[in-house]
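Colleague: give me coordinates for this.
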Amino acid sequence: MADTAYDSEKLRQVITRKRAQAVIPNNPSRALKYPVDKHLYAQRHLIEGCFSGLKQFRRVATRFEKTTKHYLAIITLAATVICLR
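Modeller: Below you'll find the predicted structure:
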């Protein structure tokens, strides 16, 4: 799932090679229009809301943790706090 700004032929080919479905609305300037699953695209707000909630935690937004292992631990902790609210 992506926004209209990410509507490019190259990205669609990469997604197709991974045997996935591209849920990207067509750019208005696109000559060849692709079908879009509007119901699936409407669920995109769940992902956006998750990232927005995680970014409310300063350590996550500014990435104080330098190693991937520690950063993943901070994200897990932040997600747990969000779920417990």
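
Colleague: going forward, measure contacts between C-alpha atoms and count neighbours the same way
Modeller: Will do.

Colleague: quick one: buried residues of the longest helix belonging to the chain?
Modeller: Using DSSP state H, we find that the single longest helix of the chain is helix 68-84. For helix 68-84, a neighbour-count test (16 or more other Cα atoms under 10 Å) marks Tyr71, Ile74, Ile75, Ala78, Ala79 as buried.

Colleague: over to stretch 36-55?
Modeller: In stretch 36-55, counting by 16+ other Cα under 10 Å, buried: Tyr41, Leu54, Lys55.

Colleague: kindly report the same for stretch 23-34.
Modeller: Applying 16+ other Cα under 10 Å to stretch 23-34 flags Val23, Ile24, Pro25, Asn26, Asn27 as buried.

Colleague: I'd like the structure of this one too, to check against the first:
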Amino acid sequence: MAVDACGNPIEFIITAGNVNDIVVAPNLLAQLDLSHTDTVCADRGFDSDAFRELIRSEQCQANIPYKKNREHLNVNTDWYLYKIRHLVENALARLKHFRAVATRYDKLKRNYEATVSLACALVWFGLVWLKL
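Modeller: Okay, here's the model as predicted:
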């Protein structure tokens, strides 16, 4: 899931539970408009040289700490920005307030994608409603 700077969901991809996040990360990044984005924050699970290069090719900075088994040190990681990545976790928690999203009763992927899309729309609608 990708969120904006305020933690509002902007894009998601539904995968099987046994698929690693780094496998679908390039597809998620390709769906995003990164023209107004300076930095892409992610956790250690997205530590990949290929993914970092993909982010750099979009003229963005990758703020991803290295895994513990890498020989690189985390000298280039902005830890203040890294702490802000909890916005993704908060967005997932807000979506799980919807029972159909939290329990996934839907058998088909397309039906569950529609349910998550509706929940994201309701989150955004709540933001618009508060501004009225």
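
Colleague: re the thing from before, which strands and helices lie in contact with the longest helix of the first structure?
Modeller: helix 44-54, helix 58-62 (3 or more Cα pairs under 8 Å, 6 or more residues apart in numbering; DSSP states H and E).

Colleague: quick one: contacts of the last one?
Modeller: Just to be clear, that refers to helix 58-62 of the first structure. By Cα atoms under 8 Å, 6 or more residues apart in numbering, the residues outside helix 58-62 of the first structure that reach it are Leu54, Lys55, Glu65, Tyr71, Ile74, Ile75, Ala78.

Colleague: now which residue in the second structure aligns to the second one?
Modeller: Taking TM-score structural alignment as the criterion, the aligned counterpart of Lys55 of the first structure in the second structure is Lys96.

Colleague: quick check: the gap between that match and Val116 of the second structure.
Modeller: Distance of Lys96 of the second structure to Val116 of the second structure, computed by Cα to Cα, to the nearest Å: 9 Å.

Colleague: cool, and Leu29 of the second structure?
Modeller: Distance from Leu29 of the second structure to Val116 of the second structure, by Cα to Cα: 19 Å.

Colleague: how about the contacts made by the nearest residue in space to Glu11 of the second structure that is not next to it in sequence?
Modeller: Spatial nearest neighbour of Glu11 of the second structure, excluding adjacent residues (Cα to Cα, 6 or more residues apart in numbering): Ala2 at 5.1 Å. By Cα under 8 Å, 6+ apart, the contact set of Ala2 of the second structure is Pro9, Ile10, Glu11, Phe12, Leu28, Val88.

Colleague: would you mind finding the match for Asp3 of the first structure in the second structure?
Modeller: Checking TM-score structural alignment: Asp3 of the first structure goes with Asp43.

Colleague: with adjacent residues omitted, what lies nearest to that match?
Modeller: Ile64 is the one closest to Asp43 of the second structure (Cα to Cα, 6+ apart), at 5.8 Å.
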